[in-house]
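Q: Provide a 3D model corresponding to the input given below.
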Amino acid sequence: MQRRSLITAAAAALGIAASLATVPATAQGTWPTGKAITYMVPFPAGGTTDVLGRLISQQLGTVLGTSVVIDNKGGAGGSVGSEIASRAAPDGYTILGGTISSHAINVSLYPKIGYDPIKSFSPVTLIGTNPVVLVVKADSPYKTLKDVLDASRAKPGGLSSASAGSGTSQHLSLELLAYKSGVKFTHVPYKGSGPAIQDVISGQVDMMFDTTVVAAPHIQSGKLRAIAVTSAKRLASMPDVPTVAESGVQGLTDFEVVSWQAIFVPAGTPAPVIDRLHTEIAKILATPDMQGRLKGFGMEPANMTTAQIAAFQKAEVDKWAQVIKAANIKVE
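A: As a prediction, this is how the structure comes out:
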């Protein structure tokens, strides 16, 4: 009898061991195992998402004890890289730098983007928010928003305006300006902020709305002139630059666009992995160095739980769906 009990107990133990062997390592608390983590950036190098991704990945790799490799997959306002990330294994080894365009705007702008910005991902961290700034070449004849609007109104097709891609906050800022002011512009989409802003600097394109993360260094170096910011009030980092609403132009008194940067993982990623990533990235963002960098970029640091990020994202999806429909914005 005793022998039978021992055999039964041994069999049960073997059964438990076998079942544990089938449980992913991420659910057992051993993640990461030393395998490299891919930080997908759905834009080319040099843009806001790329800059932030590189700053975060360096420190994240150190605290997790593994390498975090940036993988730039640009195109369609962040949709190409986001779709790739949405199909990655939900095992904690793929994270994505999501933005207002890839995870709030594009779903209403493109007929098919290959993923659902809410259902295909789980939020990890909201890095921060920042307004967009309208810039022109340093020696451009345009010094105020009124100058820009008057010149565009007088030019067939309007002034040319670059963006990081159709559907990005840069593009939507331009479309809102055109819609509210009644002035036409020619939109020139690029595959990322890096190449777009270089063509503004060289004079190939008349102007551009871009995030303060990318534009600020060029404004400070004297290569670009800031015309106006899209925030409700002036930025502490650019106190001399007026808001669009301050331009005095009829129809623009309530103009406001705030871009944002976040980190997501594919839906189905184990909760312990998401919690660990959320905790470690929050610690990185809270350091004096990172806080200083974010504020220097003109970004407002964010501190939200994953549940709060999910609610914020849903509200943004709904908001931009209404804006795109009201302004009849279409991707060419």
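Q: C-alpha only now, for contacts and for neighbours.
A: OK.
Q: Would you agree S122 falls within a strand?
A: Yes. Counting by DSSP: H, G, I helix; E, B strand; the rest coil, S122 is found in a strand.
Q: pretty sure it contacts P270?
A: No. The pair S122 and P270 does not pass the contact test of C-alpha atoms under 8 Å, sitting 10.0 Å apart.
Q: List the buried residues for stretch 85-100?
A: For stretch 85-100, the neighbour count (16 or more other C-alpha atoms under 10 Å) marks 85-86, 88, 90-100 as buried.
Q: Distance to E332 added to those residues, as TSV?
A: Shown next, in TSV, are these (distance: C-alpha to C-alpha, whole Å):
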residue	distance to E332
A85	25
S86	25
A88	29
P90	34
D91	37
G92	36
Y93	35
T94	31
I95	30
L96	27
G97	25
G98	23
T99	21
I100	20
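Q: Let's compare: structure for the following, please.
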Amino acid sequence: MIPTQPALGRRALAFGGLGLLTLSRTARAAEAWPTRPVTIVAPFTPGGPVDVLARVIAQGIQAAGSQTAVVDNRTGAQGNIGIDAVRRAAPDGNTLLLVPAGNLTINPTLMRDLTFDVARDFAPISLLATAPNVIVCANDLPVRTIPELVAFAKTQRDGLTYASPGVGSQLHLAGELLAQKTDMKMLHVPYRGSSQALTDVVSGNVQLLFTNLPATLAAIRGGQVRALALTTAARAPAAPEIPTLEELGVGGFDITSWYGLLAPKAVPGATQTAIYEAIRNVLHAPATRTALEAQGLTVTDEGLAEFGTRIRRETATWAEVIRSRNIQSGL
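A: Modelled structure (predicted):
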């Protein structure tokens, strides 16, 4: 049995139950996997996107019929405790790790004394889902476009203030990268998550917020904040009226929040492929896709080699931003 979940997790499990006959056929035809009960380590608290995705996948694995699957919310040290637990797990493919982008591409440069090395210790299995990021501003800021924002910032002696969910988060670094590319002066104001940050932008205490579109769409629709641009390469189906930074003249800017699945490095290649194929079928069940998209997540099936390339490319990008902007986490 999968342990009791909060309401969001329970809804996600129901979505993952569709299309499971396809998963069962795939599991029987592939390499013998899983060989024992499966644990998916989600190193963050229940209810968020990492936890929801983990429970969808656990339900799909369990429904294949041969083994149970559970989610282990192994929290602490900004996800690093759970990551290290998977590093030390038996390399049989029955213990998996589900994490957001920053744990794989930012923390290795930003944080000191990590007990793991992503390239050395983990095999990338699949990119699971993505979510667009957006830049919003307070309604009293006299700008409506990114060019207007850049011009206005240069008239302010102290620059502008911008909020993010925390020091070293992908969204913090997105702000630093924008400042670097536009020669715009901005002061980072870190928060513990996006909720309070959004409240302070709505009230005008902070001028800008870099955040996930799903977390902010209701406030944008309600006129509480003004959306200036997406940080992704393409417009978002959920908000097609919001332009991208690329469209507005900030070239080479493509920052997307994403969530991926990994296994211990020594898991055999055939087992890695079997895991990928099984999980791909879970994610591509129509109802699963629809439900995750309703939460602002877009399902993807970017697999082993492509996912590994993405991790390496984004790690290099963020390492340059961290070093050039002298960003330190204190951890």
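Q: Take the buried residues of stretch 85-100 of the first structure and lay them out in a markdown table including secondary structure.
A: Compiled in a markdown table, the buried residues of stretch 85-100 of the first structure are given as follows (three-state DSSP):
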| residue | secondary structure |
| --- | --- |
| A85 | helix |
| S86 | helix |
| A88 | coil |
| P90 | coil |
| D91 | coil |
| G92 | coil |
| Y93 | coil |
| T94 | strand |
| I95 | strand |
| L96 | strand |
| G97 | strand |
| G98 | strand |
| T99 | strand |
| I100 | helix |
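Q: Among the residues you listed, list the two that are farthest apart in space.
A: Farthest pair in these (C-alpha to C-alpha) is D91 and I100. Separation: 24.6 Å.
Q: show me where the first structure has helices.
A: With helices called from DSSP state H, the first structure shows them at 2-21, 48-64, 79-86, 100, 106-109, 145-154, 169-181, 193-202, 212-220, 271-286, 288-296, 306-326.
Q: tell me which of the buried residues of stretch 85-100 of the first structure is nearest to I56 of the first structure?
A: Among these, G97 lies closest to I56 of the first structure (C-alpha to C-alpha), at 10.5 Å.
Q: Quick check: the gap between the residue lying closest to the closest one once chain neighbours are set aside and I100 of the first structure.
A: The shortest distance from G97 of the first structure to any non-neighbouring residue, by C-alpha to C-alpha, 6 or more residues apart in numbering, is to I263 (4.7 Å). Look at I263 of the first structure and I100 of the first structure: by C-alpha to C-alpha, to the nearest Å, they are 11 Å apart.
Q: Could you pull up the residues touching the residue most central in space within the first structure?
A: Centroid-nearest residue in the first structure, with C-alpha atoms, centre = their mean: T99, separated by 2.2 Å. T99 of the first structure makes contact with 49, 78, 259-262, according to C-alpha atoms under 8 Å, 6 or more residues apart in numbering.
Q: Surely M40 of the first structure is in contact with S86?
A: No. Using C-alpha under 8 Å, M40 of the first structure is not in contact with S86; the gap is 10.4 Å.
Q: D51 of the second structure: neighbouring residues, count only.
A: D51 of the second structure: 25 surrounding residues under other C-alpha atoms under 10 Å.
Q: do the same with R221 of the second structure
A: The number of residues near R221 of the second structure, taken as other C-alpha under 10 Å, comes to 12.
Q: just to revisit the earlier point, same list, the contacts of T99 of the first structure, but as a markdown table with neighbour count please.
A: Below are these laid out as a markdown table (neighbours: other C-alpha atoms under 10 Å):
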| residue | neighbour count |
| --- | --- |
| T49 | 28 |
| G78 | 31 |
| S259 | 22 |
| W260 | 25 |
| Q261 | 23 |
| A262 | 23 |
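Q: pretty sure G76 of the second structure is touching D84, no?
A: No. Between G76 of the second structure and D84 there is no contact under C-alpha under 8 Å: 10.8 Å.
Q: The two: which is more packed in?
A: Using other C-alpha under 10 Å, the more surrounded residue of G76 of the second structure and D84 is D84, with 18 against 13.
Q: before we move on, back to that, hmm, the residue nearest to G97 of the first structure is touching T125, no?
A: Yes. Under the criterion of C-alpha under 8 Å, I263 of the first structure makes contact with T125 at 5.1 Å.
Q: before we move on, back to that, okay, the helices of the first structure in JSON lines with distance to Y115 of the first structure next?
A: What follows is the helices of the first structure, written out as JSON lines (distance: least, C-alpha to C-alpha, whole Å):
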{"stretch": "helix 2-21", "distance to Y115 of the first structure": "32"}
{"stretch": "helix 48-64", "distance to Y115 of the first structure": "19"}
{"stretch": "helix 79-86", "distance to Y115 of the first structure": "6"}
{"stretch": "helix 100", "distance to Y115 of the first structure": "15"}
{"stretch": "helix 106-109", "distance to Y115 of the first structure": "8"}
{"stretch": "helix 145-154", "distance to Y115 of the first structure": "37"}
{"stretch": "helix 169-181", "distance to Y115 of the first structure": "19"}
{"stretch": "helix 193-202", "distance to Y115 of the first structure": "23"}
{"stretch": "helix 212-220", "distance to Y115 of the first structure": "27"}
{"stretch": "helix 271-286", "distance to Y115 of the first structure": "20"}
{"stretch": "helix 288-296", "distance to Y115 of the first structure": "29"}
{"stretch": "helix 306-326", "distance to Y115 of the first structure": "14"}
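Q: of all these, which lies closest to L252 of the first structure?
A: L252 of the first structure lies closest to helix 169-181 among those, at 6.3 Å (C-alpha to C-alpha).
Q: Quick check: the closest one compared with the second structure, mean distance?
A: When the second structure is overlaid, helix 169-181 of the first structure sits 1.3 Å from its aligned residues on average, using mean C-alpha distance after the TM-score superposition for the first structure.
Q: and the angle from that helix to helix 306-326?
A: Here helix 169-181 of the first structure points in a direction 40 degrees away from that of helix 306-326 (axes from the mean of the first three to the mean of the last three C-alpha atoms, to 10 degrees).
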